[in-house]
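Chemist: for reference, the sequence and a predicted model appear below.
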Amino acid sequence: MKCSAVLKSEVKEKWDALAVGFFEGEKESLSALGKLDRNLKELVEHVFQAKKFEGKDREMFFTYLPGLKSATAVYFAGLGKKENHNSEKLKSLVSRLLKHAEAQKFNTLALDLKSVAPGKVSSHDLGRAVEEARVLSSFRFDKYKSKPDKRKELHSMDLLCHDPLERKEVQSGIKFGRWVADAANIARTLASEPANQLTPKVLASRTEELAKEAGLKCEILNETEIKKLNMGGLLGVAQGSHEPPRFIVLETNVDNKSQKPVILVGKGITFDSGGISLKPANDMEKMKYDMSGAAAVIATLWLAAKLDLPFKVIGLAPTCENLPSERPQRPGDIVTISNGKTVEVINTDAEGRMILADALSYAVKLGPRYIIDLATLTGSCRATFGEYAIGMMGNNRGLVDSLKDAGEKSGERCWELPLWDEYRDHIKGEFADLKNVGKGTAGAITAGKFLEEFVDKQPWAHLDIASTGWFDENHAYISRGPSGAGVRILAQFLKDLI
């Protein structure tokens, strides 16, 4: 399906359907509709007078009107109170419109863009919001079904603009939104793959394919090379599986030696049983998504190459399985991380922080501008925020504030948790420098505090996406399952650095 920005004054074709937005109790769209189609203006007046439609949030009026010159059918979309409307509600509206239009087997749909625009949102961001919603809501993962579900998709969606400058900005936003949503869907696809199909080796191979397509430098470190780097955290978790670990390194702007790189680090546990500290059977099948942090980093590096950013971005993804076996990591084991710190393993199900410790230590050696790690790290974070916010911690006020702002802009909201010194006592080791879990309280925070031990005071932020990485129910424009968490906020953050 193609989404395009078109000028109202140049419209010649007749759409299958036209959608127009109305705020509750207001008829500001009437004058514009009159220029587009006088019969449509008369219909709106009639519908409002009959109180068949009042513009309330999520309210939808739909009817066929063969007499219209612009479209065969029309949607009146309720936006609610103007002061409450925002880009996320616009994305939700677009998703609902597309689903209804596809159910009607329409081929073409037009959206009067100005009528649905939130206040103080640029034309570029309007185009981006609509296209993100379109691409994200169209995601399906059915490659393993013998008979995939058939669905009728629109051929085209036109966004109606008032002047050439607006059209140019909207079209630019559509392009950016498509790239961002495509990247998020790459992450969703990777996280949807079953663990018997997406082993660490296969994830590395898929990453090489994406890197080649995008023009990224890609290096895959095998188990022998990982051992040479003394990555005891990664090797310890991986030892319970017959599948060997990999350490993925991606890089943009290879020739840029003058600027410090932005380094993204993602947890890549392709299946997490918990190890000897075995998880309950209920919902364990979802643990294929425990590599969502790595998926987000891989997809964001693909996007960064597409955006041709003027600075270097490096992605690091340690990947392995966490399984019980005849040779697993045991509670009480002590391992040495590549920066020399020792960790006593108290719980083998706290494995993500162990592999991230090695990756963060590796990142420090690269002289970073910023380090941002993403991980489906703690159930504590999901218990705190549900599926609606990313848990964020960090040691640099400017970085944390920038990520929070990027979260608000992108629709991936963050909430900062403290990293007070008192939490350090929770992970202080008895037989080693550190232990890998705390006292049973403040689990998300103590996990972040553990990671802080390996960034050597470099500007760093931690995003715990255990809360938003998997949706148990359909959300406004993202279906249940892996959500591609982290990609959109990172895209916005990198864009804002330009």
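Modeler: Thanks, I have it. Numbering: from 1, shown residues only.

Chemist: switch to C-alpha atoms for all contacts and neighbour counts from now on
Modeler: Will do.

Chemist: quick one, helices of the stretch 101-250 of the chain?
Modeler: For the stretch 101-250 of the chain, the helices defined by DSSP state H, counting those that start in this stretch occupy 113-116, 123-137, 164-192, 200-214, 223-228, 232-238.

Chemist: helices or strands up against the fourth one?
Modeler: The one in question is helix 200-214. Contact here means 3 or more C-alpha pairs under 8 Å, 6 or more residues apart in numbering; DSSP states H and E; on that basis helix 200-214 packs against strand 217-221, strand 246-251, helix 292-307, strand 313-322.

Chemist: for Lys495, find the nearest of those.
Modeler: Evaluated with C-alpha to C-alpha, the helices and strands packed on helix 200-214 place helix 292-307 nearest to Lys495, the distance being 8.7 Å.

Chemist: check it against this one:
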Amino acid sequence: MKWTLQGSLSSGQVHTDAIIIPVTKKQAAEGGVSEAWDPLLKPLAESRLFDGTPNRSFVWPESIEGESRLLIWLGRPEGILTSEQLRLLAAQAGKAAVKSGVRSAAIQIPNTMVNFTAEQTPQDAAQALTEGFILGSYRKPHYKRDAAEQTNLEEILYYIEEDMDAEFEAGWTKGMSLGAAIGEATCLARDLTNLPGNMLLPEDLAQKALQVAKRNGFEAQVLDEEGLVEKGMGGLLAVGKGSIHPPRMITLRYQGRETWEDVIGLVGKGVTFDTGGVSLKRASGMEDMISDMGGAATVLRNQTGREGGTITGGLFVGTFADGLPWVHFDIAGTAYLSKERGVDPKGATGVLVRTITDWILKQVQVVMD
């Protein structure tokens, strides 16, 4: 997706398929959005087509200077917004855009954006909005032969009617870049987790990892059966024998500076389809087991009841930590959803990609400081 920030631009000078306009309930009833939008908003509010209710959207066509475009009205909460509220707002806009077949959209950034958000930094606001647009416009891949071609949201323009100062522009640009990286990483996790079991075997996952490594300049290593035997990884080999498709051990390394200290290791469980092995799982919900490779931890099958499963799994991981600090994430209940919720779609969510990335960046900042 292409991201652009432009100053000294009015809504009439914007040439995108749609313009996104956040509105509060008070603004819908009394006006105060802008001189350009208030006259268009008033009849919508009076006819009860759109009243600014948060998380509600309304799409309306507009013709300007011989061109037609869509206006995507978005309800937003009153007052100062947090980054999470901005992310949800953008996600709602992204959903409305792809549903309307929009390829490009613009959203006006108030010149008071720093005071408009709780964090009061253009970088945080830009990151949250950019993440939201990507996460909200995501759609699960389809594999039907006769499925209709999907129109994807390809471009977002952030525009300001006033001039921008250099500090604001630098912060917003950095936030866009970071938000795009995190949003796209989350969608990659969603894509992999959504793949049917017959389309994501251990070898397939290994090849996907190698592609990611090559694209981002990571070192990568994949151990096949012989390599696993040499390393004495009997547990992984034993589990892999439950399938005709042999296991793989995938390692990606990124070293951002010459010294190799304070290394952070992320270990993810990558069972590409989990039927339960000897303790065969029930048929109900079996189709969701494609999400079992979306985890970032190992969970024991032999545990003292379902209620204590995550604790048991965490203790098992801790046994092999050799005294190093560790944390166990169990995402079984959030990696895959039966219906959309917030920025997360139905199906794979890519949960914890944002959380882990944010934590790592904060650790890096601590070291640099």
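Modeler: Received, thanks. Not measured: the values here are computed from a predicted model.

Chemist: do you know which of the helices and strands packed on helix 200-214 of structure 1 lies nearest Ser115 of structure 1?
Modeler: It is, among those and with distance given as C-alpha to C-alpha, helix 292-307, at 30.0 Å.

Chemist: circling back: so can I have JSON lines of the helices and strands packed on helix 200-214 of structure 1 showing distance to Thr384 of structure 1 and mean neighbour count?
Modeler: Converted to JSON lines, these look like this (distance: least, C-alpha to C-alpha, whole Å; neighbours: other C-alpha atoms under 10 Å):
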{"stretch": "strand 217-221", "distance to Thr384 of structure 1": "36", "mean neighbour count": "17"}
{"stretch": "strand 246-251", "distance to Thr384 of structure 1": "31", "mean neighbour count": "24"}
{"stretch": "helix 292-307", "distance to Thr384 of structure 1": "19", "mean neighbour count": "28"}
{"stretch": "strand 313-322", "distance to Thr384 of structure 1": "25", "mean neighbour count": "28"}
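
Chemist: so which of these is nearest Leu234 of structure 1?
Modeler: Closest approach to Leu234 of structure 1 among those (C-alpha to C-alpha): strand 313-322, 7.1 Å.

Chemist: could you tell me where the closest one falls in structure 2?
Modeler: Alignment of strand 313-322 of structure 1 against structure 2: no match, by TM-score structural alignment.

Chemist: can you give me the strands for structure 2?
Modeler: Using DSSP state E, the strands of structure 2 run over residues 2-6, 18-23, 57-64, 67-75, 104-108, 155-159, 219-223, 249-253, 336-337, 347-348.

Chemist: just to revisit the earlier point, dump the helices of the stretch 101-250 of structure 1 to CSV, plus mean neighbour count and distance to Phe454 of structure 1.
Modeler: Output for those, formatted as CSV (neighbours: other C-alpha atoms under 10 Å; distance: least, C-alpha to C-alpha, whole Å):
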stretch, mean neighbour count, distance to Phe454 of structure 1
helix 113-116, 22, 47
helix 123-137, 25, 35
helix 164-192, 23, 26
helix 200-214, 19, 24
helix 223-228, 14, 17
helix 232-238, 26, 12
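
Chemist: can you give me the neighbour number for Ser4 of structure 1?
Modeler: Ser4 of structure 1 sits with 18 neighbouring residues when counted by other C-alpha atoms under 10 Å.
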